[in-house]
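Participant: Mind looking at a prediction? Sequence and model below.
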Amino acid sequence: MKRIVIADDHEVVRSGLRAIVETRSNWIVSGEATNGEQAVALALETRPDVVIVDYSMPLMNGLEVSRRLKALHVRTEVLILTMHENEELLTEAILAGVRGFLFKSDARNHLISAIEALLDGRPYFTSLLLEKLLHDYQLNKQNKSGMLLTSREQSVVQLIAEGHTNRSISTILKLSMKTVETHRASAMRKLGTSSTAELVRYAIRKRLVAP
């Protein structure tokens, strides 16, 4: 029996994913999480074969979940579901140890195939996503502007936008206060911002948090 954990902060999405997963008699949903911290805790508790996690999760986004599981040596494949379409996100996902990447709009038709691939030790990226990433890459090569935030800086900005203090962020991401402050300052410098309100607006614009 293959165990699957589903992590998304919307119940209707979790229900839809569960319904798809449970069409396979030898697969079982071993837990559901509503934020990144719960996803990591469930993975440690149930040791699933695959964790399906939404990229835009509260407390800890999908990439941070993958990074944490990798650091804890949890032998679980991560499948990121996202509505975001950009080449930088896929690059950061691969660096975080993610081997499965799927648009939410493709989940109904491709979720089973994606899980099967991961269970077989193969990566899975939809052809539509790869075409989009190739197009974005070529476009960005021609017209690249601004400095991009690293995934860790994005995690810090997300938590700031959710109202967390530096101390709280330090606890959630398992980083020192000094490191959090460094990431915060670096993000503000790259974005040319000078206030928390501007960081919040950036996070909303980039869909790191819900408006």
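Facilitator: Received the coordinates, thanks.

Participant: can we go C-alpha only for contacts and neighbour counts from here?
Facilitator: OK.

Participant: the helices in the protein, which residues?
Facilitator: Secondary structure of the chain (DSSP state H): helices located at 11-21, 36-46, 62-71, 87-95, 107-119, 127-142, 151-161, 166-173, 177-191, 196-205.

Participant: Now for Val50: which residues touch it?
Facilitator: By CA atoms under 8 Å, 6 or more residues apart in numbering, the residues touching Val50 are Arg3, Ile4, Val5, Thr76, Glu77, Val78, Leu79, Ile115, Leu118, Leu119.

Participant: Might one say that the last one is in contact with Trp27?
Facilitator: No - contact status for Leu119 versus Trp27: not in contact, 10.9 Å apart, counting by CA atoms under 8 Å.

Participant: Would you mind measuring from the closest residue to Arg67 other than its chain neighbours to Glu64?
Facilitator: Counting by CA to CA, 6 or more residues apart in numbering, Arg67 lies nearest to Ala96, which is 5.0 Å off, once chain neighbours are set aside. Distance from Ala96 to Glu64, counting by CA to CA, to the nearest Å: 8 Å.

Participant: Pro58 is in contact with Asp8, correct?
Facilitator: No - using CA under 8 Å, Asp8 makes no contact with Pro58, being 9.0 Å away.

Participant: Which of those two has more residues huddled nearby?
Facilitator: Between Asp8 and Pro58, counting by other CA atoms under 10 Å, Asp8 is the more crowded of the two (25 against 21).

Participant: residues contacting that one?
Facilitator: Asp8 neighbours (CA under 8 Å, 6+ apart): Arg14, Glu32, Ala33, Thr34, Asn35, Val53, Asp54, Met57.

Participant: same check, this time on Gly62
Facilitator: Gly62 touches Gly36, Val53, Asp54, Tyr55, Ser56, Ile80, counting by CA under 8 Å, 6+ apart.

Participant: Comparison target below:
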Amino acid sequence: MTASTRVLVCDDHALIRTGLTTIIDAQPDLEVVGSCGDGRAAVRLARELEPDVVVMDVRMPLLDGIEATRLLAGDGVVDPVKVLVVTTFNLDEYVYEALRAGASGFLLKDAPPAHLLQGIRTVATGAALLAPEVTRRLVGRYAARIRPPRPTADDDVLTSRELEVLRLVAEGLSNREIAETLVLGQETVKTHVSRILGKLGLRDRVQAVIHAYRQGLVS
């Protein structure tokens, strides 16, 4: 049997924590390994329990979710944790700060349960979870601030095909849409994306999008 995706739930409202835990634990491929109500506990439990994904609220006591995310997934973290930020606040600032802190995804709490579950599964695979229109809007506005400038033009290490794929990823296309656009198999596209991330030292598609904007591959 395939191992379940291990999830840590962090929210300062006990009722919401219980609801999220119930929804997630009902899935055969997902398992809640812990829960907590403040950012400090989130950091401690994530390091102790080593979950595959942390579902993180933004506004929490002692340490807010953005700072907790930075400690778990930010630049310089040796073993970064995949963090899915879930909040009631649909503000560009929160999305930007979550990305800057190292989050792999961003969802609103009023999203249908199916979106949450799919979001956890998506982030667990190493992919990013942001709607294409949100990605374009935010990264176009904040790209210069999200990631520090790179000292070398490391896009030279990418093949022409990989650059094509990277541009389409930055435009918000899914692997299926990229495959249709370039007349390739989806597995081939998936391989290209993995190689791009590896060559550029990027964690996920969010960072790939940011990188593409920083390098002027899209505008």
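Facilitator: Received, thanks. Keep in mind that this is a model prediction, so the values were computed, not measured.

Participant: Can you calculate the TM-score here?
Facilitator: TM-score for the superposed pair, counting by TM-score structural alignment, normalised by the length of structure 1: 0.58. Supporting figures: 135 aligned residues with a CA RMSD of 2.3 Å.

Participant: With distance to Ser155 of structure 1 and neighbour count as new columns, can the contacts of Asp8 of structure 1 be given to me in CSV?
Facilitator: Output for these, formatted as CSV (distance: CA to CA, whole Å; neighbours: other CA atoms under 10 Å):
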residue, distance to Ser155 of structure 1, neighbour count
Arg14, 23, 20
Glu32, 22, 22
Ala33, 18, 23
Thr34, 17, 19
Asn35, 13, 22
Val53, 15, 30
Asp54, 14, 29
Met57, 10, 26
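
Participant: Go through those residues and flag which are in strands.
Facilitator: Residues of these located in strands (DSSP state E): Glu32, Ala33, Val53, Asp54.

Participant: Could you pull up the residues touching whatever residue of structure 2 lines up with the third one?
Facilitator: Put plainly, it is Val53 of structure 1. In structure 2, the residue paired with Val53 of structure 1 is Met56, using TM-score structural alignment. With contact set as CA under 8 Å, 6+ apart, Met56 of structure 2 has these partners: Val9, Cys10, Asp11, Gly65, Thr69, Val83, Leu84, Val85, Val86.

Participant: What is the burial count for the aligned partner of the first one in structure 1?
Facilitator: Per TM-score structural alignment, the equivalent position to Val9 of structure 2 in structure 1 is Ile6. Neighbour count for Ile6 of structure 1, taken as other CA under 10 Å: 26.

Participant: related to what we said a few turns ago, now the helices of structure 1 in TSV, with distance to Phe101 of structure 1?
Facilitator: Output for the helices of structure 1, formatted as TSV (distance: least, CA to CA, whole Å):
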stretch	distance to Phe101 of structure 1
helix 11-21	15
helix 36-46	17
helix 62-71	11
helix 87-95	8
helix 107-119	8
helix 127-142	8
helix 151-161	16
helix 166-173	23
helix 177-191	26
helix 196-205	22
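
Participant: ok, the match of Val9 of structure 2 - contacts?
Facilitator: Arg14, Leu17, Arg18, Val29, Gly31, Glu32, Ala33, Ala39, Val51, Ile52, Val53.

Participant: For the spatially most central residue of structure 2, which non-adjacent residue is spatially closest?
Facilitator: Centroid-nearest residue in structure 2, with CA atoms, centre = their mean: Ser104, separated by 1.1 Å. Spatial nearest neighbour of Ser104 of structure 2, excluding adjacent residues (CA to CA, 6+ apart): Ala128 at 5.1 Å.

Participant: aligned partner of the one you found in structure 1?
Facilitator: Using TM-score structural alignment, the partner of Ala128 of structure 2 in structure 1 is Pro123.

Participant: So that match sits against Arg99, correct?
Facilitator: Yes - using CA under 8 Å, Pro123 of structure 1 is in contact with Arg99, at 4.7 Å.

Participant: From Leu59 of structure 1, how far out is the nearest residue to Asp9 of structure 1 once chain neighbours are set aside?
Facilitator: Nearest residue to Asp9 of structure 1 in three dimensions, chain neighbours excluded: Thr34, at 4.2 Å (CA to CA, 6+ apart). Look at Thr34 of structure 1 and Leu59 of structure 1: by CA to CA, they are 10 Å apart.

Participant: so stretch 190-197 of structure 1 corresponds to what in structure 2?
Facilitator: Per TM-score structural alignment, stretch 190-197 of structure 1 has no counterpart in structure 2.

Participant: now the end-to-end length of that stretch.
Facilitator: 16 Å.

Participant: quick one, what contacts Val98 of structure 1?
Facilitator: So Val98 of structure 1 contacts Leu63, Ser66, Glu77, Val78, Leu79, Ile80 (CA under 8 Å, 6+ apart).

Participant: So what does it match up with in structure 2?
Facilitator: Superposed on structure 2 with TM-score structural alignment, Val98 of structure 1 falls opposite Ala103.

Participant: quick one on the thing from earlier: can you tell me which of the contacts of Val50 of structure 1 comes closest to Asp136 of structure 1?
Facilitator: Leu79 (21.7 Å; CA to CA).

Participant: Counterpart of the closest one over in structure 2?
Facilitator: Taking TM-score structural alignment, Leu79 of structure 1 has Leu84 as its aligned residue in structure 2.
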